[in-house]
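Q: From the sequence below, what's the structure:
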Amino acid sequence: MSGVGVGDDGAAAKVVEAVRDLVPRIRERAAEAEAAGRVPDETVRQLADAGLFRLLQPTRFGGLAASPVHFYSAIKTIAAACGSTGWISSVIGVHNWQLALFPDRAQQEVWGADPDTRVSSSYAPTGTVEAVGGGFRMSGRWSFSSGCEHAEWAFLGGMTVAADGTVDARTYLVPRTDYRIEHNWDTQGLRATGSHDIVIDEPVFVPEHRTLAYARTVALDCPGQEVNPEPVYRLPFGGLFPTTITVPPLGVAEGAWQTYVDVTRERFRVSYGQKVVDDPFAHVRIARAASEVDAAWLQIRRNVAELYAHAVRGEELPAELRLRVRRDQVLGTGRAVAATDLLMENAGGNAMRHAHVLQRYWRDVHTGRGHVANDPERALTLFGRGALGLDARDTMI
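A: Modelled structure (predicted):
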């Protein structure tokens, strides 16, 4: 029914404001977080207290089930202060939305005793999964589980193949008591995300109700929708999750832009005997970089708002819109990288020093670009095929 369970925009806007109030402290802790290789527990606690992780959580567990536009606005603000904090906030925050699609029993097991319980993820099906009576047995290794040290459960990707060759790809929900974290995240950028490996040494049993088939998420036919009627849970995984991976780089690019502007006001280029603030070429770079970030954010905001509006009205989501969401999402990441590169090229040698904030933004945005959801060719090919009337089905649409 149209309008059922629409999230409280006023309450969600207050959460965004509360998150904005935390930005100075998040920015102050960014270097500390990178050196430690993890976002401080205090930062995660403060974000939780501000209500960030409740934005996409069902109302029956104390959440706001809000329009994702509010969530992404908060994430961009966080990432502009610290890319790693923005990244883990984004992925952990969207997991509350995904958990709401699981059978009610799984939701109760995670949130029943503590609605603030968090979930990390590693979706690539790199482990071993075997179908058994009442569920599945899993073991193996899953990499790049961002923010896993701040979570008590994990979403792990896996697939089984039936005798007739049919592939059943699912997300499996596993408690931390069934896996260990292998601390091996050592990268150039996003160093504080703590995106370590999840390892299940001996096979563990995962009951059927703690799994969700990708086929059901693509079809927008998930068991959790029966108990969570809010419109946000009728949105496609292929629209929300990739956007979750693009908004942090956009925030990083915004932070890089502001840093460049601030530094340029005081910078002197010895070779030309000129204050950079008077350099017209620097002015052009500032304008171009700002436009790239603004354009990407405006497209993403528009697309997510349109998806949500369709869900509120109880309408079927047009295939053209779902394809456009992925097109603009992946190009949005490209624009974030291009904007940051444009500024870095003109920032001078000092910007490459480890003590300079700009180089951290530059490393973070390039590391974020490496996520599979930001691979442009696959998403753009799908859009092109759809525009030509060809088959454009995909699990990430």
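Q: going forward, measure contacts between C-alpha atoms and count neighbours the same way
A: Will do.
Q: just the helices in this structure please.
A: Assigned by DSSP state H, the chain shows helices spanning 9-36, 41-50, 68-81, 83-99, 104-111, 214-218, 237-264, 280-312, 319-344, 357-369, 376-387.
Q: Would you mind giving those as JSON lines with distance to G224 and mean neighbour count added?
A: Shown next, in JSON lines, are those (distance: least, C-alpha to C-alpha, whole Å; neighbours: other C-alpha atoms under 10 Å):
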{"stretch": "helix 9-36", "distance to G224": "22", "mean neighbour count": "17"}
{"stretch": "helix 41-50", "distance to G224": "23", "mean neighbour count": "16"}
{"stretch": "helix 68-81", "distance to G224": "18", "mean neighbour count": "25"}
{"stretch": "helix 83-99", "distance to G224": "8", "mean neighbour count": "27"}
{"stretch": "helix 104-111", "distance to G224": "6", "mean neighbour count": "16"}
{"stretch": "helix 214-218", "distance to G224": "11", "mean neighbour count": "18"}
{"stretch": "helix 237-264", "distance to G224": "13", "mean neighbour count": "24"}
{"stretch": "helix 280-312", "distance to G224": "15", "mean neighbour count": "18"}
{"stretch": "helix 319-344", "distance to G224": "21", "mean neighbour count": "23"}
{"stretch": "helix 357-369", "distance to G224": "30", "mean neighbour count": "23"}
{"stretch": "helix 376-387", "distance to G224": "28", "mean neighbour count": "17"}
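Q: Please give the structure of this sequence too, so both can be compared:
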Amino acid sequence: MTTVLTPTNSLRSAPTNLSADDVVQASEDLVPLLRERAAEVDERRRISDDTYRRLGDAGFFHVLKPKKYGGLELTEHEHARIAMNLARGCASTAWVFSILSSDNMAILAYPEEVQEEIWGEDSFATLAGNTNLNPKATATRVKGGYRLTGQWGFCSGSDFSEWLIFNAPVGDDGEGYMFIVPKDEAETIDDWYPTGMRGTGSRTMSVTDVFVPEHRAQATRDTVRKLKERRALHPTFSTMWATWPSSGRFPFAACAVGAAWGATEHFASTVGTSTRVAGALGGAVRLADQDYVATEFGQAEGDVQMARLLIEKRSFEASERARQHRESTEQEIGRDLRDNALVTRTALRSVQTIFSLVGAKAGKSDHPVSIAKRDVEMISHHVTLNWRQNTVRYLAAVS
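A: Below you'll find the model as predicted:
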């Protein structure tokens, strides 16, 4: 079992006095430290307790949280910008932030009783898990709730979360239900050994005949409707009007673009003193003196900057729709999903270019560009970033 930071959370005061500018600046300020720790995170396959505490102290887990529970009630725009900044230093750290912060919105779909249970005494409490339906899991109705058994992989952030959410079939028709359970009632299976994003703690979580009370279980198909109903509980929190699952938040693509951004920054800061072997018989050439390096780097960095700007624009637009209490149209959702995949493809191409420019030295597992490349490659395979699937949906929306 991995360490969980529960004993001290209840002693911490929620960072309610922070502004949007404060939290975005805090994410920029953390970049140098995260860069120093990135290789250790990659090797240990988890972020450190100190790093996690710093994320909480900076207010990042309160960005998408209502004021009633010490939240800052900020927007998808700040969320995307924070994720990109953190990923410049360490994409795994950015991913943990992005997942645990985004999952606050899942909690808000549940009754006030559940929200109180999770945040009433600890506003720093977080939710991890896997919302994909596991058809092999079982959820049996019993008096007052359900008995839940099953395993769910890819539970990012579960190294630290106090709560978990799982999707299991219920009844003869196997309809998906979302169940929220305390982390201490689950078992961690340490099976997270990927090539990239190694520090996200996306391990498999297992529960065996765990009782889940009725108020912590609800049909997956009801999530959007329930979120709308809960708006009355938090009338000043405009992000309650955002699309769920969020496309405007760019929760995964922002991490990919941020990691590629960090790789271009590293290359720019080191190219002046970097060399490559001149040929099979030896010798060396300065990278900064090679025309091909200038053209390839210029393209890669420019593409990353365009991807950054697109995320900032789309996340701002999504936030404005929520602020105006206007639900996104199918065309807007389709466009945002397309752009999620588009900027990730751009980030992947760019970081692979930077890797090639560095040469064999980038093959070392602790090289910053090696880590960034492996991280972006891993992110690019996330189901929400499927280019063909998202472009087909976009075309159907606009035609």
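Q: Any chance of CSV for the helices of structure 1, columns distance to T128 of structure 1?
A: Shown next, in CSV, are the helices of structure 1 (distance: least, C-alpha to C-alpha, whole Å):
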stretch, distance to T128 of structure 1
helix 9-36, 32
helix 41-50, 32
helix 68-81, 33
helix 83-99, 22
helix 104-111, 21
helix 214-218, 17
helix 237-264, 23
helix 280-312, 35
helix 319-344, 30
helix 357-369, 27
helix 376-387, 26
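Q: So for D197 of structure 1, which of these sits nearest?
A: Closest to D197 of structure 1 of those, according to C-alpha to C-alpha: helix 83-99, at 14.9 Å.
Q: What distance do you get for the residue mapped onto D22 of structure 2 from structure 1 to A347 of structure 1?
A: With TM-score structural alignment as the matching criterion, the partner of D22 of structure 2 in structure 1 is K14. Plainly put, K14 of structure 1 is 36 Å away from A347 of structure 1 if you go by C-alpha to C-alpha, to the nearest Å.
Q: repeat for D41 of structure 1
A: Computed as C-alpha to C-alpha, the D41 of structure 1 to A347 of structure 1 distance reads 33 Å.
Q: now P249 of structure 1
A: Applying C-alpha to C-alpha, the value for P249 of structure 1 to A347 of structure 1 is 19 Å.
Q: got it, and R285 of structure 1?
A: To A347 of structure 1, R285 of structure 1 is 11 Å away according to C-alpha to C-alpha.
Q: Please apply the same query to W185 of structure 1.
A: Counting by C-alpha to C-alpha - W185 of structure 1 and A347 of structure 1 are separated by 29 Å.
Q: Could you do L307 of structure 1 as well?
A: According to C-alpha to C-alpha, L307 of structure 1 and A347 of structure 1 sit 39 Å apart.
Q: And for the counterpart of L56 of structure 1 in structure 2, the neighbour number?
A: Aligning on TM-score structural alignment places L56 of structure 1 opposite L64 in structure 2. A count of nearby residues for L64 of structure 2, using other C-alpha atoms under 10 Å, gives 26.
Q: Ok, V232 of structure 1 next?
A: V232 of structure 1: 27 surrounding residues under other C-alpha under 10 Å.
Q: ok, back up a step: so which of the helices of structure 1 comes closest to T160 of structure 1?
A: Nearest of these to T160 of structure 1, taken as C-alpha to C-alpha: helix 214-218 at 12.3 Å.
Q: quick check, distance from that closest one to the centre of its chain.
A: Centre-to-centre, helix 214-218 of structure 1 and its host chain are 19 Å apart (C-alpha atoms, centre = their mean, to the nearest Å).
Q: who touches R360 of structure 1 in this structure?
A: 189, 354 (C-alpha atoms under 8 Å, 6 or more residues apart in numbering).
Q: And it, what's its match in structure 2?
A: Under TM-score structural alignment, R360 of structure 1 pairs with I371 in structure 2.
Q: Next: D104 of structure 1.
A: Aligned counterpart of D104 of structure 1 in structure 2: E112 (TM-score structural alignment).
Q: Roughly how far does the spatially most central residue of structure 2 sit from A80 of structure 2?
A: Residue closest to the average C-alpha location in structure 2 (C-alpha atoms, centre = their mean): S98, at 3.1 Å. Distance of S98 of structure 2 to A80 of structure 2, given as C-alpha to C-alpha: 8 Å.
Q: quick one: common contacting residues for those two?
A: Counting by C-alpha under 8 Å, 6+ apart, the residues touching both S98 of structure 2 and A80 are P251.
Q: residue contacts, S27 of structure 2?
A: S27 of structure 2 sits in contact with 58, 82, 85-86, where contact means C-alpha under 8 Å, 6+ apart.
Q: Please read the previous query as pertaining to H95 of structure 1.
A: 118-120.
Q: Tell me the spacing between R45 of structure 2 and G201 of structure 2.
A: Per C-alpha to C-alpha, R45 of structure 2 is found 7 Å from G201 of structure 2.
Q: Those two: which is more packed in?
A: Shown here are R45 of structure 2 and G201; by other C-alpha under 10 Å, G201 has more neighbours (27 against 20).
Q: if you skip the residues just before and after it, what's nearest to the residue mapped onto the more buried one from structure 1?
A: The equivalent of G201 of structure 2 in structure 1 is G194 (alignment by TM-score structural alignment). Using C-alpha to C-alpha, 6 or more residues apart in numbering and skipping the chain neighbours, the partner closest in space to G194 of structure 1 is R38 (5.1 Å).
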